[in-house]
Every structure is written in structure tokens, then in C-alpha cells.
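[1] got a structure for you, letters missing:
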């Protein structure tokens, strides 16, 4: 595990064959001040290659991949990287998933971004970011989310944002959902108010 400003910096690999889910996991973790994305993979083969190349601290793994079962992949990963913490995301987690300490944690597909982030910190025995670190807007939203948030502040609706950024409306909706979750609000108006407060902090 590397260090940044005298604090641990965890390297996390994300594995899922669904592009939207993969994008969401990357978006949630990319805004964390003490987590870096080691890479992404959509298959067991890609995952094995990246673990050998990048040597991440943890991997977030879908239970069902096109070429291998998540449990079997986890077993193979632990053989080449015994230190690796494997977090399995399954449709309906069961206690039986904890086989011979292969898995560090099991989460349901419906879990929140906060739960995933807390789990990453927990399995790596890391302290979550301090209130001061989270108060910095650069640590709250990803660059794309901040870009969308600024357009929301200008009063643009989802279709207008999609046209402006040349992305799909579904992608905009996905990012808006992440923004509301990260800012811990339930409406766009509340998000704007919260974002303005963050951006008005002295020194930013």
C-alpha cells in the first residue's frame, strides 16, 4: 500500500462485466481521497492479468462473470496474491460465500455507495477520510460529476446536459444519482445548495 501525505493510499481493482455497474463503482471510489483505481476488468482473465501487473490491495468482484464464477476467481486470485482483499458483490449474499477466508467481505448488488466505500476501508484496516478532507469538493465528486453539477446549477435539465456533454440521458441520470448520494441530499435543489456551500469554503 502506497502513502499519500503520510496517509495510506489503497489501490483497488474493480471487476464487473456490466458497463453501467462498472462505471458506477469507479465513480463512487474515484472521489475518495485515500483510494486509487488500479484498473477495471470485465472478465476473470482480465482480472488475473491486472492483479499480476498492478498488484492491488483489494478487488471488488462481481459474483457472476462471463468466463468464471466469482468464487472460483477469488480462489485463483488468492493463490497468486495471498495479501489481496476480495470483496464479492452478489445478488443474494449467503454465509456460505465465506469459504476458507477467501473473501474479505460480501455485499449485495443493492448496497449503497457509502456501504461499498466503508467496506473497502474496513477490510484494509484504514481510517475513513476526516471531516476536513471530505469538506473539500475536490474529494467529494469526480471531475465529470462536478462538471454535471455545475450545469445543474445553471438550471439545465438532464436532456440539455446530455446534449451539452454529448452523452446519453441515461448516463446523466446515473451521474445525478451518484451526486445526490455523495452529497447526502434527495433533490437537485438541495444538491445545488450543498455544492455551493462546499465551493464557498475559504482557500478553494
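    Received the coordinates, thanks. Every value quoted in this text rests on a predicted model; they were computed, and no experiment measured them.

[2] all contacts plus neighbour counts: C-alpha atoms, from now on.
    Noted.

[3] And the longest strand anywhere in the chain, what's buried?
    Counting residues, the longest strand found in the chain (DSSP state E) is strand 7-15. Using 16 or more other Cα atoms under 10 Å as the test for burial, strand 7-15 gives 8-15.

[4] Surely residue 89 is in a strand?
    Yes - assigned with DSSP: H, G, I helix; E, B strand; the rest coil, residue 89 falls within a strand.

[5] these two touch, right, it and residue 63?
    Yes - with contacts counted by Cα atoms under 8 Å, residue 89 reaches residue 63, the gap being 5.8 Å.

[6] where do the helices sit along this structure?
    19-30, 44-54, 70-80, 113-123, 131-135, 143-153, 158-165, 169-183, 188-199 (DSSP state H).

[7] Packing partners of the third one?
    Based on contacts counted as 3 or more Cα pairs under 8 Å, 6 or more residues apart in numbering; DSSP states H and E, the elements that helix 70-80 packs against are helix 44-54.

[8] ok, structure two:
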């Protein structure tokens, strides 16, 4: 039996040294249980079906089936399992495609172990998470960004949502109450016709949104 609050994690990466290192590091955290490791996405999916992890920490570039293509397979077979991408690539294409396929977060391989754990904790609790380097790419303005019918404050809230922030984090960052942050979140969803937080993240990515008026802090 798992201890209450234990997060079950499956590691998928085609580099044995990365797998061994991650497994060894994560095992030093009492609330994280590594239920298995796999060197290929399909092997990881088979293992996940047996172990039912809370979070799959998965690389992108793997033989036969890429991590991005595997996201949907995991989501279809294990809808309650959250997918967190771990990659050396910080390109908008990789990040946005991962989110569009259903990943709950994206972190870079050069982040600290503590940040990896923070990301695992966040996605396991139903939130999204993007490491600092990824957040910068995520919020980078594109020249063809589409205008959206949001106020400046709603725009800032949307950016923080896209960076994986909770209502409490948003409230602290913008100097508002949690209730107000939740109200803004609901209004944004209504204006954009988007029902889920994941949908808001995808919208922000697709539109390359950024806010010159606000200093949006990075995650981590």
C-alpha cells in the first residue's frame, strides 16, 4: 500500500544514464515513488498500464515513437495519469505541440532536482507547470498574435494561468484576492468560450500572448 500523499511516478527516457540519475534523485524524496523506468514510449505505456502512475515524466526524442506522439496514447489509455515532458529543447514548437497533445507540463533537463519535484507535485495535483526557461518561450510575443477581447488585468491573469499558476499564486503576483483571481479566470473562460484551464494554456500558446504592462514572474 502507498503512504497517503505519495506520488507514483513513471520515468520514460531512452538515455539509461538519465533514467538512473533521475530515479536515484527522486528516491531521496519520501513522498515520491518511482514505479518503473522505460527506455521507449511504447514500453513505458505497457508499464504504465500495469503500474497506474500518477505522473509520467517523459522525454521527447525517443526511437520508434516520440514522446509527443505518445502523449495522446497515454491520455487515451490512462486519462487520470498526468504527463510531464522533460526535454533539452526549449523551442515553441515542441512546447506548444506537447500541450496541444495533452501534456500537463514541460520542464527542461537542466533544471534543479527540486524544480523537477515541484513540477511533479504541481501536475499530480491537477495544475500545469512550465519551468522558467519554458515560461519565457511560452510568453514570448509573436508578430502574428491575434487580438483577444480581454482587459489588461484579464490578459495578465491569462498569462499566469498559462505559466501554471494557481489562483493563490495569481493573487499574490497581482496583489488581488484569490476570489478575484477566480472571478477573472471564469470571465476569461466565458469570453474566449473555453471550458478548461488546459484550453486556456493552449489558447495562450497559439496566440503568442504577452503583456508589456505586467512583469509576469517565472515558475520555480
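    Arrived safely. Computed from a predicted structure; not experimentally measured.

[9] Throw the helices of the first structure into a markdown table and include distance to residue 107 of the first structure and mean neighbour count, thanks.
    Converted to a markdown table, the helices of the first structure look like this (distance: least, Cα to Cα, whole Å; neighbours: other Cα atoms under 10 Å):
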| stretch | distance to residue 107 of the first structure | mean neighbour count |
| --- | --- | --- |
| helix 19-30 | 13 | 18 |
| helix 44-54 | 19 | 16 |
| helix 70-80 | 13 | 18 |
| helix 113-123 | 8 | 17 |
| helix 131-135 | 24 | 12 |
| helix 143-153 | 25 | 17 |
| helix 158-165 | 31 | 16 |
| helix 169-183 | 18 | 18 |
| helix 188-199 | 27 | 16 |
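
[10] against the second structure, where does stretch 45-55 of the first structure fall?
    The alignment of stretch 45-55 of the first structure onto the second structure (TM-score structural alignment) covers residues 42-52.

[11] Grab the most central residue of the second structure for me.
    Central residue of the second structure (Cα atoms, centre = their mean): residue 105, 1.1 Å from the mean position.

[12] now that residue: how far from residue 135 of the second structure?
    As for residue 105 of the second structure, its distance to residue 135 of the second structure is 11 Å (criterion: Cα to Cα, to the nearest Å).

[13] What of residue 41 of the second structure?
    Counting by Cα to Cα, the gap from residue 41 of the second structure to residue 135 of the second structure is 26 Å.

[14] Over to residue 155 of the second structure?
    For residue 155 of the second structure, the distance to residue 135 of the second structure equals 15 Å [Cα to Cα].

[15] Those two - which one has more neighbours?
    residue 135 (24 against 21; other Cα atoms under 10 Å).

[16] Please name the spatially closest residue to the corresponding residue of the first structure for residue 75 of the second structure (chain neighbours excluded).
    Aligned by TM-score structural alignment, residue 75 of the second structure pairs with residue 78 of the first structure. Nearest non-adjacent residue to residue 78 of the first structure, counting by Cα to Cα, 6 or more residues apart in numbering: residue 84, 6.5 Å away.

[17] just checking, that neighbour touches residue 54?
    No - counting by Cα under 8 Å, residue 84 of the first structure does not reach residue 54; the two are 11.6 Å apart.

[18] Nearest spatial neighbour of the counterpart of residue 8 of the first structure in the second structure, chain-adjacent residues omitted?
    Under the alignment (TM-score structural alignment), residue 8 of the first structure maps onto residue 5 of the second structure. Using Cα to Cα, 6+ apart and skipping the chain neighbours, the partner closest in space to residue 5 of the second structure is residue 31 (6.5 Å).

[19] What separation is there between that neighbour and residue 72 of the second structure?
    27 Å.

[20] Please apply the same query to residue 180 of the second structure.
    34 Å.

[21] Repeat that for residue 96 of the second structure.
    Residue 96 of the second structure is 14 Å from residue 72 of the second structure, by Cα to Cα.
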